[in-house]
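**Q** Below: sequence and its predicted model.
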Amino acid sequence: MLTFSVPGMSCGKCTAKIETAVQALDPTALLSFDLEAREVEIDSADPAAELLAAIAKAGFEAKAA
């Protein structure tokens, strides 16, 4: 499981965009969001760099937490 800090994530629409983008890359990925901490945990076999690219494609800057 990888944790990413996503400072621009603030609502359910944000999490939905991120979830859609990550699951387009890995349909079996499991995501857990903490809006208060602005973090997302992703359980995926894909490399962190690809997951970060998917989050960026959704319109959010992210970094490993």
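**A** It's in.
**Q** C-alpha only now, for contacts and for neighbours.
**A** Will do.
**Q** shouldn't residue 63 be in contact with residue 5?
**A** Yes: with contact defined as Cα atoms under 8 Å, residue 63 counts as touching residue 5 (5.4 Å).
**Q** Compare these two (neighbour count), which wins?
**A** In this view residue 63 and residue 5 are compared by other Cα atoms under 10 Å, and residue 5 has more residues nearby, 17 against 14.
**Q** Use this one as the comparison:
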Amino acid sequence: MLEFNLPDMSCGHCASTVAKTAKLVDPNSKVDVNINTKMVKIESTEDRSDFVEALTEAGYPPAL
């Protein structure tokens, strides 16, 4: 399970974009987005760095 803190995620549209971005990296992933905590949990066999790169390109860089 990969977890990311996305400080720039603030609304339902953001959450939808984050979920779609994760599915582009791994169409078989399970994605759980929580807008209130600004956290996304992704269950995937893909490498964490692939998700970091995709989320950053989508405008939602994970906090370090």
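**A** All right, it came through fine. Predicted, not measured: the structure shown is a model, and the values here were computed from it.
**Q** still on that earlier bit, give me the common contacts of residue 63 and residue 5 of structure 1.
**A** When contacts are counted by Cα atoms under 8 Å, 6 or more residues apart in numbering, residue 63 of structure 1 and residue 5 have no shared neighbour.
**Q** Next, work out how far apart residue 40 of structure 1 and residue 26 of structure 1 are.
**A** 15 Å (Cα to Cα, to the nearest Å).
**Q** So these two - more neighbours on which side?
**A** The neighbour count for residue 40 of structure 1 versus residue 26, taken as other Cα under 10 Å, is higher for residue 40 (23 against 17).
**Q** What are the neighbouring residues in contact with that one?
**A** 3-6, 31-34.
**Q** which residue ranges form the strands in structure 1?
**A** With DSSP state E as the criterion, structure 1 has strands at 2-5, 30-34, 39-43, 63-64.
**Q** I'd like those as TSV, with distance to residue 13 of structure 1 appended.
**A** Converted to TSV, these look like this (distance: least, Cα to Cα, whole Å):
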stretch	distance to residue 13 of structure 1
strand 2-5	17
strand 30-34	12
strand 39-43	14
strand 63-64	20
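**Q** most packed of these?
**A** strand 39-43 (a mean of 19; mean count of other Cα atoms under 10 Å).
**Q** now, among the contacts of residue 40 of structure 1, which is nearest to residue 20 of structure 1?
**A** Nearest to residue 20 of structure 1 out of these is residue 31 (Cα to Cα; 10.3 Å).
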